[in-house]
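Participant: Dropping a prediction and its sequence here:
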Amino acid sequence: MTVTPAEGANPLREMPVQDLRAHAAEALTRARARSTALTDAVDDSDLVRQHSKLMSPLVWDLAHIGSQEELWLVRDVGGRTPIRPDIDELYDAFKHARADRPGLPLLDPAQARAYVREVRAKAFDVLETAPLEGRRLTESAFAFGMITQHEQQHDETMLATHQLRKGDPVLRAEPAPPRRGGPLPPEVFVPGGPFVMGTSAEPWALDNERPAHETTVDAFYLDTAPVTNGAFTEFLDAGGYTERRWWSEDGWSYLREHGISAPRFWHREQDAWWRTRFGVYERVPSDQPVVHVSYYEAEAYAAWAGRRLPTEAEWEKAARFDPETGESRRFPWGNDEPTPSRANLGQRHLSPAPVGAYPDGVSPAGAHQLIGDVWEWTSSDFHGYPGFSAFPYREYSEVFFGPGYKVLRGGSFGTDAAAIRGTFRNWDYPIRRQIFAGFRCARDVSPGEMG
């Protein structure tokens, strides 16, 4: 067959300029409301404390958000006089490791809040006057979308810091996620052949998502939903963490070195598993996707189950390809933006939802919850697509390319809708467990199943 090169239509490209400005302002405002909620939830001593050497103090994240906004929107797009050039190095993520940041002369909470307010006021002034054309950085308000996504990404990082902090619950959320629907088939079939991977049409897509290019995958089966806590408990109860044969060499070494025996934040009490979730101690719900597992744990489970992790290309084809039209959609359900009925995003519920809870978000292949709930580990190393070009700076993606990082897809319950789509690529070290990561499995089609 011939792959239709068309991608899903994006309304940003057709917006009148004033509507585009309003859209960008709303996205920035929503991100700031979330940053404020995450930092106002604790007192100043909590803001400056490092809750884990894996994470920055929350006050560093807050001022870093402002620093990036000043660099790109106030100085670059707006051409305005720098506000705080003296703190550029303090909030450069490449200058200081997270473990070292508490020892820096950081802005205190009051100073950080005042700084981000001043930056935002100037950024909104720039948004009202900047031409949203003529430069790649400003076309379709890209710079404003980039900064929105940057803030939302740090909001998810701050949410992970909240998960690591000790003490009583401080975050609030809507009632429990929707209940699951009827039973789901265990797996779905994804046909082989070419499809358009990545994007050249999504205005706010980041550099590692570009360009759109034709990719071919063989037919495969994919889990209908992410692996649940209940299924993962079977792996635990079968001795999965003590059986060397399920683990890669690197995974087994990491497991033994750190004494890992269950997903992070899980605890065994008598005959049941319990977990700590944002200060709440609760029994592990069997029907939710497992979360806080490393790539190595996902890989070992897949081996135990007689399956494997999907490649990044397989994941994206299952999420985007519509076999009826040959088009690659923006999202599994189509080209429209996420809604609460389609995906669990934006820390709305502070946990994954039961599998099957979002039938409105199903993909053409029949897979559920490919967007939201948990980031999903893939077997692919992080690299640039054919024709990749770093933009607007190498440090966003290019410096991370290589075998040291694994790609995650789909977003989590802590990811905002502005920072996720069917082409979005996340990456991290395979040892990471504090992030909101889970997985689903895949398998090859056997000769007898080819019909």
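Facilitator: Cool, got the structure. Numbers count the residues shown, from 1 in each chain.

Participant: use CA for all of it now, contacts and neighbours both
Facilitator: OK.

Participant: All the helices of the stretch 301-450 of the chain, in order from the start?
Facilitator: Taking DSSP state H, counting those that start in this stretch as the criterion, the stretch 301-450 of the chain carries its helices at 312-320.

Participant: just the stretch 151-300 of the chain next, same as before
Facilitator: With DSSP H, counting those that start in this stretch as the criterion, the stretch 151-300 of the chain has helices spanning 229-237, 249-258, 295-304.

Participant: what's the most buried one of those?
Facilitator: Of all the helices of the stretch 151-300 of the chain, helix 295-304 carries the top mean neighbour count, a mean of 24, counting by mean count of other Cα atoms under 10 Å.

Participant: hang on, the earlier thing: can you add distance to residue 71 and give the helices of the stretch 151-300 of the chain back as TSV?
Facilitator: Conversion of the helices of the stretch 151-300 of the chain to TSV gives the following (distance: least, Cα to Cα, whole Å):
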stretch	distance to residue 71
helix 229-237	43
helix 249-258	39
helix 295-304	34
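
Participant: Out of the ones you listed, flag the one nearest residue 23.
Facilitator: When the helices of the stretch 151-300 of the chain are compared by Cα to Cα, helix 295-304 sits nearest residue 23, at 36.3 Å.

Participant: re earlier: among the helices of the stretch 151-300 of the chain, which comes closest to residue 117?
Facilitator: From those, taking Cα to Cα, the stretch that ends up closest is helix 295-304, at 38.4 Å.

Participant: Name the residues that touch the closest one?
Facilitator: Contact partners of helix 295-304, identified using Cα atoms under 8 Å, 6 or more residues apart in numbering, comprise 232, 235, 240, 246-248, 250-251, 308-309, 377, 406, 430-432, 438-439, 441.

Participant: let's bring in a second model and compare:
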Amino acid sequence: MLSTQQIAKLRNQYQQTRQYTESLCAPLHIEDYIPQAVDFTSPPKWHLAHTTWFFEEMILSKNVTDYAVFDAHFGFLFNSYYQTVGEKAVRAQRGVMTRPTVEQVYQYRHYVDAHMQRLLKDDISDEIKDLITLGINHEQQHQELLLTDLKYTFSLNPIHPVYHPDFDLVGQLSTVEPQSKYQQAWINIEENVYEIGHNEESFCFDNERCRHKMYLQSFQIATSLVSNAEYIEFIEAGGYQTFSYWLDDGWAWLNNNQISSPLYWQKIDGQWFYYTLAGLKLVDKDASVSHVSYYEANAFASWKNMRLATEFEWEVAANHFDWGQRWEWTGSAYLPYPGFGVSEGAVGEYNGKFMVNQMVLRGASVATSKNHSRSSYRNFFQPQCQWQFSGIRLVK
């Protein structure tokens, strides 16, 4: 059982996480909660409800005697991909669910929160504590997805709506020296056998476990991310028209979708602009490039006669440079570590079943919730995905 101090800390983490999600929705109008632009994004209303469903389904329903679910339909509507839990609504149709209302979804959140607070006033087992911690981290993931999904939806509006004037997220951070003002510096990592994977008592996802040894040859990794100015050079040098820089699958994606720049970029009167959550802005050339796919990151690296780091190289080198502005594409396919095993039940569906046709990203982004990431964190998306705050770090 947990001590009183441990329970109080967990209760505080739960409260802060739930409140932060709702604070992200504070700038929204009621109309903003509903639309779903494409099948890989979800509306804010769905994120609010799904994260609540996780606590209800995984914790309250199974561990609180006589707990009554808020609404019997919500398990179907707000299950995401958990096959062992039961049927679920069609993902691409989340934006057509005008009912339940936004008000009802907030009632649902507050109902579940009240029951969770009661649960967290008493002794709880280590198993329940671990599930609550997983639920908190799950909600933090959806906080970032809420922003990236909302940005995609807003970007399709020709009047370039402003989510919040101080929420640019892709401009140069004041704490980082402008990249165009100095030459790229490189870190030398020596050939050796290194240990990879999470090695602390603190929380991690199951895909970070199974710490193991990995032999790495010597390499050099850039201290900073590729800037918008550097990426514009790639564009203007014909990077999107030169097939030799591209993987065949990436070349097909580029041509089939008429891709000619990072997501949200457009050229107006000879100048590059991009849509941000603070509205349409002139591209900040000193800032790190964002919203590029793995295909684009790999093509840029090929153009520079360099490459992307493997996820193992990135982890070994991570304590030598600052990271956290952008998720960084690696050259590693998302696969299980040696010894990885899928947990029983719905929790086992969290990561393992996605270990195919995806590439690993490391680090964190400006949209990642505070204290959510770590050097062993393994994010993953399909190689064509651009809508996350993803960037490029080179290796030679």
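Facilitator: Looks like it arrived, so ask away. Quantities reported herein were computed from a predicted structural model and do not represent experimental measurements.

Participant: Overlay the chains and give the TM-score.
Facilitator: For these two chains in superposition, a TM-score of 0.89 is obtained (TM-score structural alignment, normalised by the length of the second structure); 376 aligned residues with a Cα RMSD of 2.2 Å.

Participant: now for the helices of the stretch 151-300 of the first structure, which one comes closest to residue 213 of the first structure?
Facilitator: The closest of the helices of the stretch 151-300 of the first structure to residue 213 of the first structure is helix 295-304. By Cα to Cα, the value is 26.8 Å.

Participant: Mean deviation, that closest one versus the second structure?
Facilitator: If you overlay the two and look at helix 295-304 of the first structure, the average distance to its match in the second structure is 0.3 Å (mean Cα distance after the TM-score superposition for the first structure).

Participant: Okay, angle between that helix and helix 229-237 too, please.
Facilitator: Helix 295-304 of the first structure and helix 229-237 meet at an angle of 80 degrees, taking axes from the mean of the first three to the mean of the last three Cα atoms, to 10 degrees as the criterion.

Participant: what about residue 238 of the first structure, distance to residue 185 of the first structure?
Facilitator: 24 Å (Cα to Cα, to the nearest Å).

Participant: Residue 120 of the first structure now?
Facilitator: 48 Å.

Participant: Comparing these two, which shows the higher neighbour count?
Facilitator: In terms of neighbours (other Cα atoms under 10 Å), residue 120 is the more surrounded of residue 120 of the first structure and residue 185; the figures are 20 against 11.

Participant: Please name the residues that touch that one.
Facilitator: Going by Cα under 8 Å, 6+ apart, residue 120 of the first structure touches 66, 69.

Participant: Looking at the alignment, what corresponds to it in the second structure?
Facilitator: Using TM-score structural alignment, the partner of residue 120 of the first structure in the second structure is residue 113.

Participant: Name the SS class of its match, please.
Facilitator: The local conformation at residue 113 of the second structure, judged by DSSP: H, G, I helix; E, B strand; the rest coil, is helix.

Participant: counterpart of residue 389 of the first structure in the second structure?
Facilitator: When the structures are aligned by TM-score structural alignment, the residue of the second structure matched to residue 389 of the first structure is residue 341.

Participant: Please name the nearest non-neighbouring residue to its match.
Facilitator: Leaving out its chain neighbours, the residue that sits closest to residue 341 of the second structure by Cα to Cα, 6 or more residues apart in numbering is residue 352, at 8.0 Å.

Participant: I'd like the distance from that neighbour to residue 228 of the second structure, if you could.
Facilitator: Here the distance between residue 352 of the second structure and residue 228 of the second structure works out to 35 Å (Cα to Cα).

Participant: likewise residue 396 of the second structure?
Facilitator: When distance is defined by Cα to Cα, residue 396 of the second structure is 20 Å away from residue 228 of the second structure.

Participant: can you check residue 332 of the second structure too?
Facilitator: Taken as Cα to Cα, the span from residue 332 of the second structure to residue 228 of the second structure is 24 Å.

Participant: try residue 392 of the second structure
Facilitator: 10 Å.

Participant: Likewise for residue 297 of the second structure?
Facilitator: Residue 297 of the second structure sits at a distance of 12 Å from residue 228 of the second structure (criterion: Cα to Cα).

Participant: what's the answer for residue 107 of the second structure, then?
Facilitator: Between residue 107 of the second structure and residue 228 of the second structure the distance is 43 Å, computed by Cα to Cα.

Participant: now swap in residue 301 of the second structure and tell me
Facilitator: To residue 228 of the second structure, residue 301 of the second structure is 14 Å away according to Cα to Cα.

Participant: ok but residue 117 of the second structure is inside a helix, no?
Facilitator: Yes - counting by three-state DSSP, one finds residue 117 of the second structure located in a helix.

Participant: list the contacts for it?
Facilitator: Contacts for residue 117 of the second structure (Cα under 8 Å, 6+ apart) come out as residue 11.

Participant: how close does it sit to residue 136 of the second structure?
Facilitator: Relative to residue 136 of the second structure, residue 117 of the second structure is positioned 14 Å away (criterion: Cα to Cα).

Participant: sorry, back to before: check the alignment and tell me where the residue nearest to residue 341 of the second structure lands in the first structure.
Facilitator: Taking TM-score structural alignment, residue 352 of the second structure has residue 398 as its aligned residue in the first structure.

Participant: before we move on, what about residue 134 of the second structure?
Facilitator: Pairing criterion TM-score structural alignment: the partner of residue 134 of the second structure within the first structure is identified as residue 146.

Participant: Does its match belong to a helix, a strand or coil?
Facilitator: Judged by three-state DSSP, the three-state class of residue 146 of the first structure is helix.

Participant: okay, now it: neighbour count?
Facilitator: Neighbourhood size, residue 146 of the first structure [other Cα under 10 Å]: 21.

Participant: Not counting its neighbours along the chain, what's nearest it?
Facilitator: For residue 146 of the first structure, the spatially nearest residue (Cα to Cα, 6+ apart) is residue 204, at 6.7 Å.

Participant: again, but for residue 250 of the first structure
Facilitator: The shortest distance from residue 250 of the first structure to any residue that is not its chain neighbour, by Cα to Cα, 6+ apart, is 8.0 Å, and that residue is residue 296.
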